[in-house]
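K.L.:
I would like the atomic coordinates for the input below:
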Amino acid sequence: MSKTRSSDASVEQRRREILDHVIEAGEVRIDDLAARFRVSLMTMHRDLDDLAERRLLRKLRGKVEAYPALTMETASRFTLHQGEREALAGAAIRQVEPGQTVFVDDSTTLFPLVERLSGVEGLTVVTNSLQAARLLGEGVEIVVAGGRYHPEYDSCSGPDVLALLERTRADIAFVSVSAVAVGRLFHPVRDYAELKKAVLRFANRNVLVIDHAKFGRTATYAHGTVADYDLLITSDATPTEEIEAALNAGTAVEMVEHVEEGQPYDS
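P.N.:
Below you'll find the predicted structure:
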């Protein structure tokens, strides 16, 4: 393992430990964190900025706090498989053409894709995610679908979001999901399940982007099947039966190479 790769892995490990400590404590002073982890205040701010950008905690004046709904289990789902998600984003961005209207939902799996959208000329991006809107750079027209705000997701849902979607037409929509089981898609929150279902009606092409860890799981609310989508982008670590279910349903499948945790992905 190269020095750079090892260094990247150790930084990510420290950030996970910082996150675990903040979740356990609820609220921690930033200078106390720097002392606890034996790093400079500047390094600690860099770590916290990274975690805040991933919606894992909130930075306040001189302190940091975890989102009330965030547990260690859910936090691990945000931080794991980042290399794989970068690979998925590299495949997804090739589906986008200059001048298109693109929808992206609030799934953290899509954030690496969102960061790449700024490199495509003349895009209009529609999203219900405030974090996605922040990640987009200059040159992109941003339409935020506002509605009932959920701070734990930093995004909006509900009838106001659905009403905006009904008045909009996207060339392509990118959606990720919380769980997939034999082709059926699930989300733990009803409003978000309804939103993902509604997106299908307002986009010319619908693309699912899912890391391998989401397969073989269920959640409370079903919101359709893989067959509803034109393309599934996932990794070669996804169970074979799930790939076969998608292909048998008539959905095209593109697989990227699975990237082990801690290994950077070169797009």
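
K.L.:
contacts, neighbours, all on C-alpha from now
P.N.:
OK.

K.L.:
quick one: secondary structure of L70?
P.N.:
Using DSSP: H, G, I helix; E, B strand; the rest coil as the criterion, the local structure at L70 reads coil.

K.L.:
Hmm, E152 and it touching each other?
P.N.:
Yes - A contact is recorded between L70 and E152 when judged using C-alpha atoms under 8 Å, the distance being 7.1 Å.

K.L.:
For the comparison step, fold the sequence that follows:
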Amino acid sequence: MSSTQRMADERHRYVLEQLQQYGSCKVSELARQLGVSEMTIHRDLAHLARLNLLRKVHGGAVLRNYIEQTFQDRAVQNHEAKVAIARRALELVRPGSSLYLAPGSTAHELALVLDQQGLQVYTNSLPTATALARSNQAGVSVTLLGGQVVGFVEALVGPSTEAALSDLKLTCAFIAVTGVSLEGGLTIYTEEEARVIRGVMRAARKTVLLTDASKYDLVVGPQVGRLEDVHIVISDSMPESYRRHCQAHDVEVLLCGDPDGGLESGASDRRNQA
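P.N.:
Take a look at the predicted model:
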């Protein structure tokens, strides 16, 4: 075996290890970590995609069965970041609010720490509704939105879910997506899920995006909306280009571990008015 082929095999092995650990990977990060050009990484991903070992997406790759990842599998990925994001999100919750919690492991972590009185929580997530029902928080009322069950997400979607949302007036919606891109917008697994989140955003006075850093520069599935369509982004970290974009569009950014992690523009006013 030539040294060139041996180096390629080592890169391929590293890429697959990253996918097994995190579920997705980005071209820019792989190029930096492996010390090669992004063009080399694109060729590596194309080769592995031809072998049906991964699926290429805009800006990177995901596991071949990424769309069918179970809730339990996703819950353990980047778990520390998700817990930190949830605790930062809790700072936005006020007693007496009406909230929406999206399907997904990060919003689920928020459900586990909700402790304010007089909350009305709406969700189409089976695990989140179950966790809230078991929490014995007397001041939290939980409504599970009806619809058709999507097994791998453990969520409810469809016309019934969308119809229920059309009658709601939410104080705040905490949403989650599978990809965040400046060019491709906010994307999620299926069009059915995207329609539900669009309905949530119309029903909410304030929309908060919960996302860990692994989601940036990925486009996975249909578009929910643009990054500038949300009021606040809560994340463990954020690329500088995204921070500039948020600042230009009056979107507040709250980063875990940074008590002053918001932007100084009119975003803070927008947050308080919501």
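
K.L.:
Give me the TM-score for this pair.
P.N.:
Here the superposed chains carry a TM-score of 0.66, computed using TM-score structural alignment, normalised by the length of structure 1; 190 aligned residues with a C-alpha RMSD of 2.3 Å.

K.L.:
follow-up on the earlier one: so which of L70 and E152 of structure 1 has more stuff around it?
P.N.:
It is L70, of L70 of structure 1 and E152, that has more neighbours when counted by other C-alpha atoms under 10 Å, with 17 against 14.

K.L.:
ok, the residue lying farthest from the centre of structure 1 - contacts?
P.N.:
Among the C-alpha atoms of structure 1, the one most distant from their mean position (C-alpha atoms, centre = their mean) is that of A35, at 31.2 Å. Residues counted as contacts of A35 of structure 1 (C-alpha atoms under 8 Å, 6 or more residues apart in numbering): none.

K.L.:
longest single helix anywhere in structure 1?
P.N.:
Ranked by residue count, the top helix of structure 1 under DSSP state H comes out as helix 3-25.

K.L.:
what's next to the next helix-or-strand element following that helix, contact-wise?
P.N.:
Note on helix 3-25 of structure 1: by DSSP states H and E, the next helix or strand toward the C-terminus is strand 27-29. Outside of strand 27-29 of structure 1, the residues that reach it under the criterion C-alpha under 8 Å, 6+ apart are 22, 62-66.

K.L.:
Read off where strand 27-29 of structure 1 ends up in structure 2.
P.N.:
Residues of structure 2 matching strand 27-29 of structure 1 are absent, with TM-score structural alignment as the criterion.

K.L.:
could you dump the contacts of strand 27-29 of structure 1 to a markdown table with distance to S235 of structure 1?
P.N.:
Written out in a markdown table, the entries for those read as follows (distance: C-alpha to C-alpha, whole Å):
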| residue | distance to S235 of structure 1 |
| --- | --- |
| V22 | 32 |
| G62 | 40 |
| K63 | 38 |
| V64 | 34 |
| E65 | 34 |
| A66 | 31 |
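
K.L.:
most neighbours, which of these?
P.N.:
For these, neighbours were counted using other C-alpha under 10 Å, and A66 has the most, 25 neighbours in all.

K.L.:
could you pull out the strands for the stretch 101-250 of structure 1?
P.N.:
Assigned by DSSP state E, counting those that start in this stretch, the strands in the stretch 101-250 of structure 1 fall at 101-104, 124-127, 141-144, 148-150, 155-157, 170-175, 179-181, 184-187, 203-209, 221-225, 231-235.

K.L.:
So which of those is nearest S6 of structure 1?
P.N.:
For the strands of the stretch 101-250 of structure 1, the distance to S6 of structure 1 is smallest for strand 231-235, at 23.5 Å, taking C-alpha to C-alpha.

K.L.:
Quick one: list the elements packing against that closest one.
P.N.:
Other elements packing on strand 231-235 of structure 1 under the criterion 3 or more C-alpha pairs under 8 Å, 6 or more residues apart in numbering; DSSP states H and E are helix 82-92, strand 203-209, strand 252-256.
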